[in-house]
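> below are the sequence and a predicted model for it; my questions follow.
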Amino acid sequence: MDAILNLRENAARQGEKTLTRPTREEAEAAVRTLLLWAGENPDREGLLDTPKRVAKSYGELFSGYNESPEEVLGTTFEEVSGYNDPVLVKDIPFFSHCEHHMVPIIGKAHIAYLPDDRVVGLSKIGRLVDVFGRRLQTQESITAQIADAMDTILHPRGVAVMIEAEHLCMSMRGVKKQGSTTITTTFRGTYRDDANAQARFMTMIRLG
């Protein structure tokens, strides 16, 4: 049900007609079609259960469509003993999929925020990365989405996000440049306006 609601919400935001989610059987049939198009025989022994496995794995790989950033960040804590300096969670591993080729993006995220009397559980920040990562994405979009969610839900004084990732659509196909890394950053609030705060964020990431 959540996934269907998400389809409708996405369509409404983009001014499109309401989308209908296919059945599991239709998804499996689509995988069979792709196997045939690739030149394979979906009826050979090794591929008999592949359509079911792919449909099931897609449910996990794109589970972010069924999750809400508001729910993930909804619980905060006021007992911080007056702490109001940066909170940084770095080297958060994640994977996503390129929305242009549906090929994996593999990387890590670094997220910092300046609390305004309230903090959020550190594990929630990792979960937030998965909410947006487990969708079809561009790296620029996921960077901005994480920052916007932190900013609008937590109302901190500032948010900083950096993502470093390898795009397999660039490594496996096209120019085939293995090992290249793409870095994106975005800032909200105090971080956007204060070059010293940005520099401190970068320094904290590189320490240790």
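Good, I have the coordinates.

> please count neighbours and contacts with C-alpha atoms only from this point.
Fine.

> looks like Ala3 contacts Ser68 (just checking).
No - with contacts counted by CA atoms under 8 Å, Ala3 stays clear of Ser68, the gap being 10.8 Å.

> next, the one to line up against it:
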Amino acid sequence: MDTLMDIPRQVRTRPTRAQAEEAVRTLLAWTGDDPDREGLVGTPDRVVRAYEEFFEGYQDDPVALLERTFEESGNYNEIVVLRDIRLESHCEHHIIPLIGKAHVAYLPDRRVVGISKLARLVDVFAHRLQIQEKLTAQIADTIQSVLQPRGVAVVIDAAHQCMTTRGVHKPGVSMVTSRLLGEFETSEPLRRQFFAMAGMGGM
């Protein structure tokens, strides 16, 4: 069984760029429009280039990202919180954006990691086809596995355009998910401290 950190197996050989562009042309024609008209003739190329950016997380190794750590931390052993990390991902059910913020915390055990690496880790997993529950777990589990801290806490608050611009059409609704590991799971005072530091004191 794959772990949460694994990149999905390639069931078939990855299509060529030309095949990807042709697939976009097919969808454009399916909508009832003309892929050869002036406004759309360059759209397949633009869509494929956008997909390269949206889903660049498949090219990155999240474990390698966190492997460089620092032990000269002055014996710091309190919560490290990176809050309000901008998050942009795509729902794997409709390939429609979900946009929000991630709050990531860990309790160091001798080692700390550069804060930019935590933000980048969020991006690596967000830039794949996702469901928010899995995304939350992947971020937390990777930090726990690589850094082996005393605890990890991750909360994501995001709006899903698959339910705001289609389907039930409920704008203004966001979904909140969390994963608490180690001491964050077992200590209520520590959980409260995390939520307060992340600006979510009411949770």
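Structure received. Note that the structure is predicted; figures quoted are calculated from it, not measured.

> where does the TM-score land?
The TM-score (TM-score structural alignment, normalised by the length of the second structure) is 0.93; 196 aligned residues with a CA RMSD of 1.5 Å.

> which non-adjacent residue is nearest the most centrally placed residue in the first structure?
Geometric centre of the first structure, nearest residue: Gly133, 1.7 Å, by CA atoms, centre = their mean. Spatial nearest neighbour of Gly133 of the first structure, excluding adjacent residues (CA to CA, 6 or more residues apart in numbering): Ser96 at 4.7 Å.

> residue in the second structure matching the one you found?
Under the alignment (TM-score structural alignment), Ser96 of the first structure pairs with Ser89 of the second structure.

> measure how buried Arg166 of the second structure is and give me the count.
11 (other CA atoms under 10 Å).

> residues contacting the aligned partner of it in the first structure?
Residue correspondence to the first structure (TM-score structural alignment): Arg166 of the second structure is matched to Arg173. For Arg173 of the first structure, the contact set (CA atoms under 8 Å, 6 or more residues apart in numbering) is empty.

> so Arg173 of the first structure is in which element?
Counting by DSSP states H and E, no helix or strand carries Arg173 of the first structure.

> same check, this time on Lys17 of the first structure
Lys17 of the first structure belongs to no helix or strand, assigned by DSSP H and E.

> excluding sequence neighbours, find me the nearest residue to it.
Ala11 (6.1 Å).

> correct me, but the one you found touches Ile4?
No - the pair Ala11 of the first structure / Ile4 is not scored as a contact, 10.7 Å apart, by CA under 8 Å.

> report the longest helix in the first structure, please.
When the first structure is parsed with DSSP state H, its longest helix is helix 24-38.

> which parts of the second structure are strands?
Ranges of strands in the second structure, per DSSP state E, are 80-91, 97-107, 129-130, 151-160, 175-182.

> how about these in a markdown table, adding mean neighbour count and distance to Pro44 of the second structure?
Shown next, in a markdown table, are the strands of the second structure (neighbours: other CA atoms under 10 Å; distance: least, CA to CA, whole Å):
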| stretch | mean neighbour count | distance to Pro44 of the second structure |
| --- | --- | --- |
| strand 80-91 | 19 | 19 |
| strand 97-107 | 23 | 19 |
| strand 129-130 | 20 | 20 |
| strand 151-160 | 24 | 25 |
| strand 175-182 | 17 | 32 |
